[in-house]
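Q: My questions concern the predicted model and sequence given below.
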Amino acid sequence: MSDTQTLIENRPPSVASLFLERVAKTPNAEAYRYPVPPASGQGPDDWKSLSWGQAAERVYAIAAGLIHLGVQPQERVALASATRVEWILCDLGVMCAGAATTTVYPQTNAEESAYILADSDSRVLIAEDATQLAKAREKGADLPHLSHVVVIDPTGVEPDEADPEGWVLSLADLEKRGHEYLEKHPEAVRERVAAIRPDQLATLIYTSGTTGRPKGVRLPHDNWSYMAKAIAATGLVTEDDVQYLWLPLAHVFGKVLTSGQIEVGHVTAVDGRVDKIIENLPVVQPTYMAAVPRIFEKVYNGVAAKARAGGGAKYKIFKWAAEVAREYARASQDNFRRTGTASVPFGLKAKHKIADALVYSKLRDAFGGRLRAAVSGSAALAPEIGYFFSGAGIHILEGYGLTESSAASFVNPGEAYRTGTVGKPLPGTEVRIADDGEILLRGPGIMEGYHGLPEKTAEVLEPDGWLHTGDIGELSVDGYLRITDRKKDLIKTSGGKYIAPAEVEGQFKAVCPYVSNILVHGADRNFCTALIALDEPAILGWAEEHGLGGKSYAEVVATPQVQQLIQGYVDRLNEGLQRWQTIKKFRLLPRDLDIEHGELTPSLKLKRPVVEREYKHLIEEMYAGARED
């Protein structure tokens, strides 16, 4: 048995156990950094730190406070908050109390929040602020089992006569009660942790389904313990790393990063404010971070727009440097695959050196100057964008997983990463491709099932443990996986041709620097069309330069000039496609797609049925009376 197998197979029963081990091993080492905005509201944030020992003191107090409130092992405690250090401390507190965390996105409306709280039978809600508390108050009559609401930031919280006595308390109050409880029962938390079984429920994550009610994915403690050990076994992160964590922790991708950090013991800087990413990167100076493709697309579009605004010469240099980056990345990755060294021809190396001084070094500085690697997941990254960043020295390691597989089933292996693939399976995870191309997974990261939905569980989980992912993919001879599309998203035209819309959409994102979101349509039609939303800052910058300044986004995208601009990019896209894949017609949307309107999931995935339903009139308009063969 290899050292890796031994490490994984001899894993402890829970991340709560791993946390206690980490605290005992490095109590004084830095664990978390978090921002404290200035009292005046002006100027930069002041970043504070927590050591593992300091974090443990708060975690034990939260756990003991929950025990004092009567929370029993495996009972659910809901957590509705944006990403912040308290989210992690509360989640660990819940697990150390032997209970299970129900994650709720802060953007979730009152009705769906109430559904999740009721369906999960959550006994306590930890709410971020007055806004999250208001949702619980609005639906309180529908939540008879909700015994308490704990508010992380009580600013602006006013007493309400309708609240049952003692129903609302602050996180500080909970921790105070926990400290008092521990004075009388000093071993209470350790006893709860020691009693946790590997198959005991740790986390209940509700998937944001495109239709119908969300399903609760049951992830036991063993899933997270395995993930922690498997991430450490990849060697991708070390105890010297600094991670910048901004992803939503209610999402499985964000959550898994907290497990890996506890096992490895590195520093994590936590701040979920997406509008602060650009400002935070030079301050945090991360060595690695995880993100979704939309972030890399926005950075790429922003750099391209800035170069364009600098005049014709600057934009020409940027376009040249972008092509050099892609050529360099392809050559170095191909050589590494063949020979084990990332060497490139001398002429290309010389061009790359010049481009690095002119363009790439500035891009790396914008990421803080120390970024060794970035992990991308949740959706496919357009390979052309991946190659650009790779050649610029920002190594994006694509990974793959589902909520149902605890997020991290595949990841690219460090130096040997291959753009356009999601890498190899984590140690201990099995994969096979079904006859119809569907990816099947089996291993210690697979869910127990859907909460209270045995029929739905049976649809995706075989009795022998194989999970049907719903994704289509291909495995290389040496084990690298490439995702080609969602099984249910494959388009079959009326001519009988199959098209993977995500592939076409990804190619367009690489060609057009103004695109934000694109949806390719064509099922049961005789040609393909597209709904396109543009990146507002990028297209308004273009508009300013072309005599359209002062107009709103909706006015700009309706102009003939912008229609003509995007038509040019569609024509470029079509040049590289098979005839039946080409986009014959498109419509520009009057606004970008977003989470608030339900068109994107909180992890920024496109909800195709929602978008197609909302813009049905535009789709029908493109096909009305038309025949394109």
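A: That came through fine. Numbering: from 1, shown residues only.
Q: Please make it C-alpha for all contacts and neighbour counts, starting now.
A: Will do.
Q: So what would you say the end-to-end distance of stretch 139-157 is?
A: Taking CA to CA, to the nearest Å, stretch 139-157 runs 17 Å from one end to the other.
Q: what comes into contact with that stretch?
A: 86, 110-111, 114, 117-118, 121-130, 133, 166-172, 174 (CA atoms under 8 Å, 6 or more residues apart in numbering).
Q: counting contacts, what elements does the helix or strand containing residue 617 pack onto?
A: Following DSSP states H and E, one finds residue 617 within helix 616-623. With contacts taken as 3 or more CA pairs under 8 Å, 6 or more residues apart in numbering; DSSP states H and E, helix 616-623 sits against strand 528-534, strand 583-588.
Q: could those strands go into TSV alongside mean neighbour count and distance to residue 300?
A: Shown next, in TSV, are those (neighbours: other CA atoms under 10 Å; distance: least, CA to CA, whole Å):
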stretch	mean neighbour count	distance to residue 300
strand 528-534	22	14
strand 583-588	19	21
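Q: Okay, one more to line up with it:
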Amino acid sequence: MSDPKEQGDPEGGHPVQAAKAILKTKIYSKMMKKSYRSRDSETKAPGSCYWTAERDGEVKLRMGKNVENEPPVTVPDLIMSAATKYSHYLAIGTKYKKNWQLLTYIEYYEACRRAAKAFLKVGLERFHGVGIMGFNSTEWVIASIGAIMAGGISVGILCSNSPKACQVIAEAAEMDIFVVDNDKQLQKVNQIQGYLKHLKAIVQYREDIQEVQPNLYSWKGFLDLADGISDEKLDHIIDSQKPNQCCALVYNQGTVGAPKVMMLSHDNITWTTAATVQSLGYKCPPDGQEVLVSYLPLCYAGVQILDVWVAISVAGTVYFPSSEAGKWNGPPRAPGTGFLTEMLREVQPTTFCGIPWVWDRMLDNLKTKHLDSTAFRRKIDRWAMRVGLSTNRRRLQGQIHQPLCFGLAKRVTFDPARKFLGLNHCQQFLNFGLGLSKATVDFFLSLDIPVFQLYGMTESSGLHSLSSYQAFRLPSCGKALPNCHTKVEKENHEGIGRLCLWGRNIFMGYLNDKESTEKKMDNQGWLHTNDLGFLDVDKFLYVTGNNNDTITLSSGEVVNPHPIEERVKMRIPIVRYVMLVGQDAPYLCALLTLKCQINPETGEARGALTSEAVACCRKLRSQSTWLTDILENRDPLVTEFINQGIQDVNAEAPSAGAKIINWVILDSDFSVGGGELGPLSKMNRHIVAKIYQEDIQKLYETST
């Protein structure tokens, strides 16, 4: 990594240092003026309703009467504050070939202002969209913040979207500008730009432009346009923005039917950021500086809150992967062989956020390393992990005293495991997305790596409740953000019902869809979700599934598949994914995938079983090493093992309808590229059902 000192200001009266000092003085002056204006604006009535379907609408903030409420601020206020307080701390960096290009907070802020001016120069209109389609990078974030500063709306778009999907998004957002990272994304825009009546410019920030177009700019050429717009004009636009107005659009990516467009306000972003910082133990200069790695798609609201806005709020340093990693459009590659672990080992993050897919890959690599070690080493690791799991479970029950042997276990097993993953400096481990199995959570807990579960949806700005060292109870998603509330409606006999959320993190509404917005939010500002769960007596939230995933059998019995699927994975450790089927059928059946190795170059599942799965087969006296060795009942030992596991699960079923009658092992593990998993590794049930329709039909043709 480049020496950060080389990226900062030289000492001793250098003209660059003097220019930055002048800029810092100007920023401070603007902040003082802004604070006086915001005090005056607090007396004015905000929007009269908690929601709107109009892009230029204003909403009533859920302030309540709590004197501890954070005063509402805009996104430009947030980054201006960071640039003032932490001007010379490293803010952001992307790796180009072997070198890091780093920006301090003062440089970061100025780059965002230049982007904002350039957007104004090419004709960005108030409340019109700027679509950003590319892999995470410095330019991605600067374009997003610059678009907001210029009075536009930032719209993140998945790199894997088709040209038609891009057209739908662009038309709804009234897109004035597309920002893309390479020629592949540019060609998508070129295919549809004839249909986009608002499109004024396209900016490409990676790779050389291969063919000149009248409205196409390189990143440098785009930023040079900023010289044509005065500071006064930009400041006037920034000052006119209100916290209860829209600044970002987020799409529910990969769902059935037409995508919904969700509007987030300035206050949604800045308040959720402040509440997250308050809930988690982030360091802040001068006491220390957070180091973060940003690799999950920034077009997801929760990812953006953590990687962009929280990082700015605590003056952390965010590192983005190299452009070579960006050429690959699949999920994060398997840690230990792909770019992710290489990055983690290089930059040494202090907080890391994974998704179930990533944590499972890390587990696979650690277990492979364990199985490849000597018998003596394996014995030591097993002892240390027993100590780690029992100690951490006692901690959850309130016991704080560590056994004397814990320090030894830490030195011989826990520290080497963290170093192997590149997480030896990490102090917080977060997980985005439901579906992280209890077995995976327990495995990392045994290595003294407590994985904090986050819960949220785009309609709640990506976050609503989270676990932390102060609120950690398995298998819960922790507690709601400060001054947020959760209630459960339509509870069943087990106390499980639909979750309702309230707080300043709740979105403004669905763009141009008043009907759907009214169905989702009531007059008191409660967001009614389709997620199922319950609260315990201490207000810990447990999410048990989604109402859209429930299965109604032909008998009329309604079954929640998630708890049953989790029990199958616990009972049968060679199984990776389980999906129950049985809608309008007489009984439940299960689709199973086995744990297979992952191709580090493509993210696709291979035919070879993981080391853990092979070790499990050896315990059964089976010699299977490939998936094909087991398919179609070719290995009676494995078949009987799975049958016994299913019987054990059925023994715990609360009713006859909740029992699994038939099952089948699918010929491939699920993957993002195959379509079975979404970009954050959530299972796409309707796609799985479509892909494996024949297998499902055979299950019901088989006699019981």
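A: Thanks, I have it. Bear in mind the structure is a predicted one, so any value in this text is a computation, not a measurement.
Q: TM-score for this pair?
A: Aligned and superposed, the two chains score 0.88 in TM-score terms (TM-score structural alignment, normalised by the length of structure 1); 597 aligned residues with a CA RMSD of 2.8 Å.
Q: Which of the helices and strands packed on helix 616-623 of structure 1 sits closest to residue 138 of structure 1?
A: With respect to residue 138 of structure 1, and counting by CA to CA, the nearest of these is strand 528-534 at 34.7 Å.
Q: returning to that earlier point: for the helices and strands packed on helix 616-623 of structure 1, which one sits closest to residue 283 of structure 1?
A: Nearest to residue 283 of structure 1, of all those, is strand 528-534, at 30.1 Å by CA to CA.
Q: Including distance to residue 343 of structure 1, could the helices and strands packed on helix 616-623 of structure 1 go into TSV?
A: Formatted as TSV, those follow (distance: least, CA to CA, whole Å):
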stretch	distance to residue 343 of structure 1
strand 528-534	38
strand 583-588	38
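Q: Figure out which of these is closest to residue 96 of structure 1.
A: strand 528-534 (44.8 Å).
Q: Now do that closest one: which range of structure 2 does it align onto?
A: Here strand 528-534 of structure 1 aligns to structure 2 at residues 588-594, judged by TM-score structural alignment.
Q: what's the mean distance for that stretch versus structure 1?
A: When structure 1 is overlaid, stretch 588-594 of structure 2 sits 2.5 Å from its aligned residues on average, using mean CA distance after the TM-score superposition for structure 1.
Q: now, which of the contacts of stretch 139-157 of structure 1 lie within strands?
A: Members of the contacts of stretch 139-157 of structure 1 lying in strands (criterion: DSSP state E): 122, 123, 124, 125, 126, 127, 168, 169, 170.
Q: tell me, how many neighbours does the last one end up with?
A: Okay, so that is residue 170 of structure 1. 20 (other CA atoms under 10 Å).
Q: Need the residue closest to the centroid of structure 2.
A: Nearest to the mean C-alpha position of structure 2, by CA atoms, centre = their mean, lies residue 303 at 3.8 Å.
Q: What distance do you get for that residue to residue 358 of structure 2?
A: From residue 303 of structure 2 to residue 358 of structure 2 the distance is 15 Å (CA to CA).
Q: ditto for residue 661 of structure 2
A: As judged by CA to CA, residue 661 of structure 2 and residue 358 of structure 2 stand 32 Å apart.
Q: What of residue 461 of structure 2?
A: Taking CA to CA, one finds residue 461 of structure 2 at 23 Å from residue 358 of structure 2.
Q: what do you get for residue 274 of structure 2?
A: From residue 274 of structure 2 to residue 358 of structure 2 the distance is 27 Å (CA to CA).
Q: who has more neighbours, these two?
A: Neighbour count, other CA under 10 Å: between residue 274 of structure 2 and residue 358, residue 358 has more, with 21 against 18.
Q: And the more buried one, what's its match in structure 1?
A: Under the alignment (TM-score structural alignment), residue 358 of structure 2 maps onto residue 295.
Q: Tell me which helix or strand that match sits in.
A: Following DSSP H and E, one finds residue 295 of structure 1 within helix 293-309.
Q: Okay, angle between the helix or strand just after that helix and helix 293-309 too, please.
A: Going down the chain from helix 293-309 of structure 1, the next helix or strand is helix 312-339, by DSSP H and E. Orientation note: helix 312-339 of structure 1 sits at an angle of 140 degrees relative to helix 293-309 (axes from the mean of the first three to the mean of the last three CA atoms, to 10 degrees).
Q: Now find how far off-centre helix 312-339 of structure 1 is within its chain.
A: With CA atoms, centre = their mean, to the nearest Å as the basis, helix 312-339 of structure 1 stands 27 Å off its chain's centre.
Q: Next, the buried residues of it.
A: Of the residues in helix 312-339 of structure 1, 314-315, 318, 321-334, 336 count as buried by neighbour count, 16 or more other CA atoms under 10 Å.
Q: What's residue 430 of structure 1 aligned with over in structure 2?
A: In structure 2, residue 430 of structure 1 lands on residue 485 (TM-score structural alignment).
Q: how deep is that match tucked in, by neighbour count?
A: 16.
Q: Residue 499 of structure 2 belongs to a strand?
A: Yes. Checked against DSSP: H, G, I helix; E, B strand; the rest coil, residue 499 of structure 2 lies within a strand.
Q: Around it, how many other residues sit close by?
A: Counted with other CA under 10 Å, the neighbours of residue 499 of structure 2 add up to 24.
Q: Now do the same for it: its match in structure 1.
A: In structure 1, the residue matched to residue 499 of structure 2 (TM-score structural alignment) is residue 439.
Q: now swap in residue 293 of structure 2 and tell me
A: In structure 1, the residue matched to residue 293 of structure 2 (TM-score structural alignment) is residue 244.
Q: Confirm that match sits in a helix?
A: No. Looking at residue 244 of structure 1 with three-state DSSP, it is strand, so not inside a helix.
Q: What helix or strand is the residue mapped onto residue 267 of structure 2 from structure 1 located in?
A: Under the alignment by TM-score structural alignment, residue 267 of structure 2 pairs with residue 222 in structure 1. Using DSSP H and E, residue 222 of structure 1 maps to helix 221-234.
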